[in-house]
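> What follows is a predicted protein model with its sequence.
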Amino acid sequence: MRSLAIAAALLLSGAAHAAPQPPISDDVILEGVQLGEEIESRVDGDLNGDGDPDTAFVIASPDSRDLYVVLSYRTEVDIGHQPGGQLKLPADGLGPAGLTIKKGVLVIEDLSGGTTALSATYRYRADKAEPRMRLIGLDATVYSRTYAHEGNAMSWNLVTGDVETKVLRLTGEGEDAGYEDAFVRRFKRPNKPIYMNDTPDAEEQLIAFTKAK
């Protein structure tokens, strides 16, 4: 229901003029949220190459965290904003998600969990054929923040199909404790386009690749 409310707010934010449009405002975003929810983080930048700023933002509450992308559009008679994708993030975030836009690529860096943490980095690029964000990279690491156990990591390039997995082996003790890479594996995993709304769970994907033969 929340995504529908945000989409409705976007439709009301359109304008029929040719001047460059500003980024969508916090006020418009907040029109679609529920009591107890707030904007955790946001970033503005051009994702679809039209010269107007697009926006990615995280709406958070004590029980949920969702990232949304709003893409600008421009026709001969109208300009405005439209939904470009939604990503559910773990509810137990360890601080705000980091959002950056670099050369048209949206990068989301998120840390969640507790003593055992999940670090995930998602990379998206706007699809050229339709207003949707396409997953082009996913990195995930599960590890102990107190070095109580080994960890696992993966890096998946969905453009080339290259996958790398590794075990993070404990090394040192006390203040000198840390991790070192072990059992590094590299393989190909071609895939059909994955759009933001269908992004796999980062930890589940890490487990699947770790077990892959």
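Cool, the structure landed.

> For the rest of this, base every contact and every neighbour count on C-alpha atoms.
Will do.

> For Leu94, give its distance to Gln82.
Distance, Leu94 to Gln82, using CA to CA, to the nearest Å: 30 Å.

> The residue nearest the centre of the chain in helix, strand or coil?
Residue closest to the average C-alpha location in the chain (CA atoms, centre = their mean): Ile108, at 4.1 Å. Under DSSP: H, G, I helix; E, B strand; the rest coil, Ile108 falls in the strand class.

> distance of it from Asp66?
12 Å.

> Where do the helices of this structure begin and end?
2-12, 26-30, 202-211 (DSSP state H).

> Alongside the first one, take a look at this:
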Amino acid sequence: MRTLALVALLLASGAAQAMQRPEVPVMSDDEINATLGAGEEIENRVDGDLNGDGDIDTAWIVRGEDKRFLHVQFAARGEFDLYHEPAGNAELDPYPLGPAEMTITKGVLVVKDLTGGTTAVSATYRFRGEKAKPKMRLIGLDATLYSRTYAHDGAEMSWNLLTGDVIATKMKLVGSGENANYDKSAVKRFKRPVKIAYMEDTPSAEDTLDLAMKGK
């Protein structure tokens, strides 16, 4: 009975401590707006736990004249205060065909971006937060170059930065008019060296695709 009573006391103590743990407030739009420069605006934002600490982090895209950046801040706890700290930023193509789509799934930030014109580049970036320090790491990059009017061939690639695996596909234009389509049968697989790429190191999707098609 004494053992059971002790276990119950410990459980109650743990529950009480958990209840006393204050939540870090989610970043407000006003806080983000305070970081903007002249002519800049928030294109999109998403909130969720990116580093597995149970607190809500925030990612947003800032768009200005001829520039566009993705930013992330982590919720953080000091000895006496709750705050947010920068965890990374990445330069994006400044001329999107619409607002980027941003989601957080199982702790991974996924950013889907469409840029260009009749010749477009569709890119999907995947980032994950580091637990040991406030840093976001690029873990995946997919890119597709294609003609929105089926005027020329295209190409696509998928790069897993955690394994180094790259899949590069030539998209051959077949048919015409309403029957136009892409043949994706020419597929090449190879590996790149595995190394950490933080959000600041995020490469251009179009340049990365070009290298992939050359087997680099």
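Cool, got the structure. These numbers come from a predicted model, not from an experiment.

> re earlier: in contact with the residue nearest to the centre of structure 1, which residues?
Ala97, Gly98, Leu99, Thr100, Ala120, Thr121, Tyr122, Arg123 (CA atoms under 8 Å, 6 or more residues apart in numbering).

> Among those residues, pick out the one closest to Leu87 of structure 1, please.
Tyr122 (10.0 Å; CA to CA).

> Tell me which residue of structure 2 matches up with the closest one.
Aligned by TM-score structural alignment, Tyr122 of structure 1 pairs with Tyr125 of structure 2.

> Ala186 of structure 2 versus its match, what's the distance?
In terms of CA to CA, Tyr125 of structure 2 sits 24 Å off from Ala186 of structure 2.

> Same question for Ala34 of structure 2.
49 Å.

> So which of these two has more stuff around it?
A count of neighbours by other CA atoms under 10 Å puts Ala186 above the other of Ala34 of structure 2 and Ala186, at 11 against 8.

> Tell me the residue in structure 1 aligned with the more buried one.
By TM-score structural alignment, Ala186 of structure 2 lines up with Phe183.

> Might one say that that match is in contact with Val167?
Yes. Under the criterion of CA atoms under 8 Å, Phe183 of structure 1 makes contact with Val167 at 5.8 Å.

> Do a quick rundown of the strands in structure 1.
38-45, 54-60, 65-74, 79-89, 98-102, 105-113, 116-126, 133-144, 151-157, 162-171, 178-188 (DSSP state E).

> Among those, which comes closest to Leu10 of structure 1?
strand 79-89 (5.8 Å).

> Also compute the angle for that closest one relative to strand 133-144, please.
On the basis of axes from the mean of the first three to the mean of the last three CA atoms, to 10 degrees, strand 79-89 of structure 1 is oriented at 30 degrees to strand 133-144.

> which residues of structure 2 does strand 79-89 of structure 1 align to?
Using TM-score structural alignment, strand 79-89 of structure 1 pairs with 82-92 in structure 2.

> Adding distance to Ile136 of structure 1 as columns, could you present the helices of structure 1 in JSON lines?
Below are the helices of structure 1 laid out as JSON lines (distance: least, CA to CA, whole Å):
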{"stretch": "helix 2-12", "distance to Ile136 of structure 1": "23"}
{"stretch": "helix 26-30", "distance to Ile136 of structure 1": "26"}
{"stretch": "helix 202-211", "distance to Ile136 of structure 1": "14"}
